[in-house]
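> Test case, fold it:
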Amino acid sequence: MARRPLRVAMIGHGFMGAAHSQAWRTAPRFFDLDAEPEMTVVVGRDPDRTEAAREQYGWQTASTDWRAVVADPDIDVVDVVSPGSSHVEVAVAALRAGKHVLCEKPLANTVAEAEAMVAAAAEARQHGVRAMVGFSYRRVPAIAFARQLVQDGRIGTIRQVRALYLQDWLTDEEGPMTWRLDKSLAGSGSLGDIGAHAIDMAEFVTGAQLASVSGTLETFVHERPLLGEGVGLSGTASSERGQVTVDDAAFFLGRLTGGAADGAIGTFEATRYATGRKNGLTLEVSGSTGAIQFDLESMNELRLYESSAPAGEQGFRRILVTEPEHPYMAAWWPTGHLIGYEHTFSHQVKDFVDAITAGTDPSPSFEDGLHVQRVLDAVERSAADGSSWTPTTTGSEPA
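Prediction:
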């Protein structure tokens, strides 16, 4: 049977644009969706680059006017993958125009911007319009399975959480400036770019939320060469230098509340200066009767420790998360055949479209994105004033 079309506009076309394009193209081929996503228009600032992205990624048309696209009555969904500084304006305008919105993480650059987006999403929800923030690592089957194990009580009461996101792409001090190093565009550095993922993943698996934090931020390289006009990231930098205005590394402790992790403590690290680490996102959750360990660089695996095993058999055991019983996996390949990073975005599209067609609220919501924004803000405030513990909700007491 023919499915009703769901016409999508994507605002932005960089790294995340490539990943989201792959997802919009692939999800309806592997999942039984009640609507057919159509890759209608991609939007960018530069007409030549936007047209090149349209042709490469398979969009029907290209535009440099996001306002006109958002106002177009033929558009059903707006997918925001542009830098964080644009999120609030684009998302709020799209929601007010009655478009469903998928917005990349972190939700915004500030708590105030995120609050405005939540207010717009709440108003739009009254008219059947849905909004979701793109924490794609929730859709790694091993992470979704880890959440199930926690909910089933397999590791008991959670006492400690360790979440690290380690990359090294900024270790070259002469590497050029990018928008991710400009606070006015990115909001923050490693903290918001990759630390947000570690925060959301830890909270998603445990079912708890960070109530207070104590953090340290560090910037190692304060100036970088600017790119010459028309020069790509792999090109030659100019002699002029720009100021790095974000953190290079973030470290913080956290106290969690709620669920099986009520009263637990967590340690978090996010850095783009961990030499030798390319995309090292790891999570370890220690409970009263067991533990779970995950490493994104072995993303089809989960390691589970259960203290109920006989003394001579105790230790972490490797679970290959490729069975059809595992989250999302029934749609893909036979048992033992691995999936990759790009599949998490297909799962994201699947869940978002399912929510739209079912008339239910998708997860993670803009409210979830606001909570993460408040955690990021609390870490920054803690690092700035040297306070031992800073609450993640203004006016509340530390947990």
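
> From now on I want contacts and neighbour counts done on CA atoms only, so please keep to that.
Fine.

> so where do the helices sit in the protein?
In the chain, the helices defined using DSSP state H lie at 15-30, 47-57, 66-71, 87-96, 111-125, 141-151, 183-186, 190, 196-206, 341-358, 366-385.

> what angle sits between the fourth one and helix 111-125?
This points to helix 87-96. Comparing the axes of helix 87-96 and helix 111-125 via axes from the mean of the first three to the mean of the last three CA atoms, to 10 degrees yields an angle of 10 degrees.

> Could you also give me the structure for this second sequence? I'd like to compare it with the first:
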Amino acid sequence: MDQHRPAPRPTLGIAMIGYAFMGAAHSQGWRNAHRFFDLPARPELAVICGRTESATREAADRMGWADWTTDWRTVLDRDDVDVVDICTPGDTHAEIALAALEAGKHVLCEKPLANTVAEAEKMTTAAQAAQERGVLSAVGFNYRRTPALAHARRLVEEGFVGEVRHIRAHYLQDWIVDPDFPLVWRLQKDRAGSGALGDIGAHVVDLAQFITGQQLTSVAGHLTRFVERRPLASTASGLSGSGGTETGEVTVDDAAVFFARTDGGALATFEATRFATGRKNAMRLEVNGSRGSVSFDFESMNELHVYDATAPARDAGFRRLLVTEPDHPYTAAWWPPGHGLGYEHTFVHEIADFVRDVATGTPPTPSFADGLQVQRVLEAVERSSDADSAWTSV
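From the prediction side, this is the model:
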């Protein structure tokens, strides 16, 4: 045996449920986290699960999973599975997470935590009970792991902005502007829970609370739908049996806007839309305080703009920080300063933090309780919209 070779790290067997967009992003994280971060355990991509046999087999081969299955329940009995990673539509989150926790598997669940507050409450109660048995869980708000946003949180914690007065958050996309875009599952309330509000609005709600350390306590909002019916995915090309295109009802919001108050007295404004023509993934957040401000735009994800109100007027102005230095969050594991990171790195960071926490028995964040808080905000916005945008408690 080579006396100079370090002892092998313990492994952490992963089962991932789902193989599409989020499945690919999570697979990237599981494959690479231990290659760039010094982790106490090495993830092993044990098994991937999907509904369709041929597609699941192909995904396993393409993304580096050792095995595949079309029945997620079978992974709960496997001795080589320690973690269940849930990357499926929201209507399945609760059932899978509850069963996995009961089986003694650690759980990473994509956001939003569930489709309803009631489901999220059950999941949180189960997660808290499981934690007492050493079984840990987290919800996957990956944008928290953007180095610039993690640095923004640190600045706010250190008092750089002073008393938080304003939070301004937007998430703008345009991928369903075309009314002929098909009726995919994200446009169906029974599958997705909500539309732009839960799909992308959940991210900025979480970030607003994460960066400021304050929770939203009341909201006044409005949801709207611009396209009421869309072609069914199977007939979107016009190849239905009758020679026309069959349509189905869109049952989620296309856009959401709302005001909010925090438990720290700040006033917040939020916008989430998938109809912002020309905006592909414009997630923006700004915090204004008594001593300064921080401002972020994900389309320039390696940058953070800061304003120091205590500086002399002659020197005042927003400064651009390039968040790629070794003492910025996460960046020391990667490239030399100035060599930027991308969207996929947020998942590597998320996985690295989760593996480290599970291996050391540290409760991961964001927790299911954090996910429940976001779910309560989303539900309050829906209630407010139904009540003519009246102020509604979270």
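
> Now do the strands in the stretch 201-350 of structure 2.
Taking DSSP state E, counting those that start in this stretch, the strands of the stretch 201-350 of structure 2 run over residues 216-224, 229-231, 247-249, 255-262, 267-273, 282-289, 292-297, 303-308, 319-322.

> burial measure for the aligned residue in structure 2 for Met299 of structure 1, as a count.
For Met299 of structure 1, the aligned residue in structure 2 is Met301 (criterion: TM-score structural alignment). Residues near Met301 of structure 2, counting by other CA atoms under 10 Å, number 20.

> Go ahead and confirm Met301 of structure 2 touches Arg145.
No. Between Met301 of structure 2 and Arg145 there is no contact under CA atoms under 8 Å: 11.2 Å.

> who wins for proximity to Leu183 of structure 2 among the strands of the stretch 201-350 of structure 2?
Taking CA to CA as the criterion, strand 229-231 is the member of these that comes nearest to Leu183 of structure 2, at 5.3 Å.

> Just give me the match in structure 2 for Trp59 of structure 1.
Using TM-score structural alignment, Trp59 of structure 1 lines up with Trp65 in structure 2.

> and what of Leu226 of structure 1?
Leu226 of structure 1 maps onto Leu232 in structure 2, by TM-score structural alignment.

> can you check Phe352 of structure 1 too?
By TM-score structural alignment, Phe352 of structure 1 lines up with Phe354.

> Distance check, its match against Val139 of structure 2.
10 Å (CA to CA, to the nearest Å).

> follow-up on the earlier one: count residues in the vicinity of the match of Leu226 of structure 1, would you?
Per other CA under 10 Å, the neighbour tally for Leu232 of structure 2 reads 20.

> rewinding a little: redo the helices of structure 1 as JSON lines? Include distance to Leu253 of structure 1 and mean neighbour count.
Below are those laid out as JSON lines (distance: least, CA to CA, whole Å; neighbours: other CA atoms under 10 Å):
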{"stretch": "helix 15-30", "distance to Leu253 of structure 1": "29", "mean neighbour count": "18"}
{"stretch": "helix 47-57", "distance to Leu253 of structure 1": "41", "mean neighbour count": "16"}
{"stretch": "helix 66-71", "distance to Leu253 of structure 1": "40", "mean neighbour count": "18"}
{"stretch": "helix 87-96", "distance to Leu253 of structure 1": "28", "mean neighbour count": "22"}
{"stretch": "helix 111-125", "distance to Leu253 of structure 1": "20", "mean neighbour count": "20"}
{"stretch": "helix 141-151", "distance to Leu253 of structure 1": "22", "mean neighbour count": "21"}
{"stretch": "helix 183-186", "distance to Leu253 of structure 1": "23", "mean neighbour count": "18"}
{"stretch": "helix 190", "distance to Leu253 of structure 1": "16", "mean neighbour count": "28"}
{"stretch": "helix 196-206", "distance to Leu253 of structure 1": "11", "mean neighbour count": "23"}
{"stretch": "helix 341-358", "distance to Leu253 of structure 1": "28", "mean neighbour count": "21"}
{"stretch": "helix 366-385", "distance to Leu253 of structure 1": "9", "mean neighbour count": "23"}
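
> out of these, nearest to Thr335 of structure 1?
Among these, helix 141-151 sits nearest to Thr335 of structure 1 (CA to CA), with 13.3 Å.

> Would you enumerate the residues in contact with the aligned partner of Arg31 of structure 2 in structure 1?
Superposed on structure 1 with TM-score structural alignment, Arg31 of structure 2 falls opposite Arg25. Residues near Arg25 of structure 1 by CA atoms under 8 Å, 6 or more residues apart in numbering: 37, 39.

> go on, Glu342 of structure 1?
By CA under 8 Å, 6+ apart, the residues touching Glu342 of structure 1 are 19, 22-23.

> And for Ser63 of structure 1?
41-44, 47, 50, 69.

> Point to the residue nearest the middle of structure 2.
The residue lying closest to the centre of structure 2 (CA atoms, centre = their mean) is Phe141, at 2.8 Å.

> Which position in structure 2 pairs with Gly290 of structure 1?
Using TM-score structural alignment, Gly290 of structure 1 sits opposite Gly292 in structure 2.

> close enough to count as contact, its match and Phe160?
Yes. Using CA under 8 Å, Gly292 of structure 2 is in contact with Phe160, at 6.4 Å.

> what's the overlap in contacts for the two?
Shared contacts of Gly292 of structure 2 and Phe160, defined by CA under 8 Å, 6+ apart, are found at Asp308.

> any idea how far Asp200 of structure 1 lies from Val92 of structure 1?
Asp200 of structure 1 sits 23 Å away from Val92 of structure 1, going by CA to CA.

> Next, count neighbours for Gln314 of structure 1.
Per other CA under 10 Å, the neighbour tally for Gln314 of structure 1 reads 12.

> Please report how far it lies from Gln22 of structure 1.
Counting by CA to CA - Gln314 of structure 1 and Gln22 of structure 1 are separated by 42 Å.

> What about the residue mapped onto Ile176 of structure 2 from structure 1, how many residues nearby?
Taking TM-score structural alignment, Ile176 of structure 2 has Leu170 as its aligned residue in structure 1. Applying other CA under 10 Å, we find 19 residues neighbouring Leu170 of structure 1.

> Would you check that Leu170 of structure 1 makes contact with Tyr273?
Yes. Look at Leu170 of structure 1 against Tyr273 with CA under 8 Å: they come within range, at 5.8 Å.
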